[in-house]
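A.B. asks: Only the shape, not the letters, is given here:
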């Protein structure tokens, strides 16, 4: 667990930031404050000036860590996927039955998030809300191909590949494991959004979760 935790802390691509925010108290305050503020007012209304006021710091100090609020959003999404990967690897480690392992993997990437006390400067519940509402803005843009070359999405792609491997362990003849794995992860975000905001177009609710829906969909899709 300590090794995974160490890897998680250093696995956010350094091309995203100017200075590692985990290297100083101010950097951690920037991350904590940005999560609180983006969750409260949304990414469009979020600015470094507002963040500076919220954490009692100069706006210029924030730019020493991130060149733009967009790069900060990529950092937050990368940290989230790295944290989820750590949970994923840790929770499936001792499961040997392929279908049970896949079930647990799907549960980890689709369930309602609870706070993790191992990371005191990160509120994972609020960060999850940001991922649900804002994460698509980190890659739905004209720069996505260049940013992909720079490795900004490596953690997310690695998590998709891990889930894809679990699918293939259940049915190695299934031809679209990567497509299904990425669909599971993105659909979970979408269904969590719908059940909170557009309830009339989803069956997911307090008694039928996105996890249940996606488990059923996946297993019926890949069974021989």
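C.D. replies: Looks like it came in fine. In this text, all values refer to a predicted model and were calculated from it rather than measured experimentally.
A.B. asks: C-alpha only now, for contacts and for neighbours.
C.D. replies: OK.
A.B. asks: can you pull out the helices in the chain?
C.D. replies: Assigned helices in the chain, in chain order: 2-10, 25-41, 48-55, 59-63, 69-92, 98-110, 124-134, 144-149, 154-170, 177-197, 210-222 (criterion: DSSP state H).
A.B. asks: Check it against this one:
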């Protein structure tokens, strides 16, 4: 699967950026260093000025790629969910049983992410940490409805709906497939955050992963006789 993924360009809505950062050396450097800085100081303290100083480039050159740091964060989010979708499609393609498909998909959206060496400019492990901490900031804005119409969150919603289809195949009578999956996908990020920062209010720890929790949940919700 890794070899297949290495030949695919991760798709991101071209309305999110001014110039595709993957097409130039500077653009890829912007991506690489932005991840490092956001991980170190957080999105709120991140600025294009700090990024420019870090990569030895004028702040104005960064604006040739992204209108603002919000669009950069949306770019990271879109890239992440597109990458997850590709992995999900390949990983579930040869699985026949819908429940087994769903469990594999759950693993991909809830597991701890390791860096994929097929994309040297994008450190997926750092990207995952940023998504865990900052993802809600991509849509908890006054502009969310307009950006949704522009398709900024299409890939994220597509990942959820792929899993919703699996739920419907497992149990067509289950009344809340969309609510279940959207809760799991975003909840998994939250559980990772709690595991690292608020250990007293989650059962997830070094021995019990969010993957184990959500696998147990769907098995008992959708197939209660298991």
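C.D. replies: Happy to help now that I have it. What you see is a predicted model; the values in this text were computed from it and never measured.
A.B. asks: Could I get the TM-score for this pair?
C.D. replies: Once superposed, chain against chain, the TM-score is 0.96 (TM-score structural alignment, normalised by the length of the first structure); 223 aligned residues with a Cα RMSD of 1.4 Å.
A.B. asks: hmm, back to that, out of the helices of the first structure, which gets nearest to residue 16 of the first structure?
C.D. replies: helix 69-92 (5.9 Å; Cα to Cα).
A.B. asks: still on that earlier bit, how about CSV for the helices of the first structure, with mean neighbour count and distance to residue 116 of the first structure added?
C.D. replies: Formatted as CSV, the helices of the first structure follow (neighbours: other Cα atoms under 10 Å; distance: least, Cα to Cα, whole Å):
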stretch, mean neighbour count, distance to residue 116 of the first structure
helix 2-10, 13, 12
helix 25-41, 19, 14
helix 48-55, 17, 22
helix 59-63, 16, 26
helix 69-92, 20, 10
helix 98-110, 20, 13
helix 124-134, 19, 7
helix 144-149, 12, 29
helix 154-170, 19, 19
helix 177-197, 18, 19
helix 210-222, 17, 20
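A.B. asks: Kindly reformat these as a markdown table containing distance to residue 16 of the first structure.
C.D. replies: Listed next are these as a markdown table, based on distance: least, Cα to Cα, whole Å:
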| stretch | distance to residue 16 of the first structure |
| --- | --- |
| helix 2-10 | 12 |
| helix 25-41 | 14 |
| helix 48-55 | 16 |
| helix 59-63 | 12 |
| helix 69-92 | 6 |
| helix 98-110 | 24 |
| helix 124-134 | 17 |
| helix 144-149 | 9 |
| helix 154-170 | 12 |
| helix 177-197 | 22 |
| helix 210-222 | 31 |
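A.B. asks: Residue 117 of the first structure: which of the ones you listed is closest?
C.D. replies: helix 124-134 (9.3 Å).
A.B. asks: on average, how far is the closest one from the matching bit in the second structure?
C.D. replies: With mean Cα distance after the TM-score superposition for the first structure, helix 124-134 of the first structure departs from the second structure by a mean of 0.4 Å once superposed.
A.B. asks: Ok, which of the helices of the first structure comes nearest residue 118 of the first structure?
C.D. replies: helix 2-10 (8.8 Å).
A.B. asks: Name the residues that touch the closest one?
C.D. replies: Contacts to helix 2-10 of the first structure, defined as Cα atoms under 8 Å, 6 or more residues apart in numbering, come from residues 22, 79, 82-83, 86.
A.B. asks: gap between that helix and the chain center?
C.D. replies: 16 Å (Cα atoms, centre = their mean, to the nearest Å).
A.B. asks: Give me the angle between it and helix 154-170.
C.D. replies: Put simply, helix 2-10 of the first structure runs at 140 degrees to helix 154-170, going by axes from the mean of the first three to the mean of the last three Cα atoms, to 10 degrees.
A.B. asks: Give me the angle between helix 2-10 of the first structure and helix 69-92.
C.D. replies: 170 degrees.
A.B. asks: quick one: the nearest residue to residue 11 of the second structure once chain neighbours are set aside from residue 162 of the second structure, how far?
C.D. replies: Leaving out its chain neighbours, the residue that sits closest to residue 11 of the second structure by Cα to Cα, 6 or more residues apart in numbering is residue 82, at 6.4 Å. Distance, residue 82 of the second structure to residue 162 of the second structure, by Cα to Cα, to the nearest Å: 12 Å.
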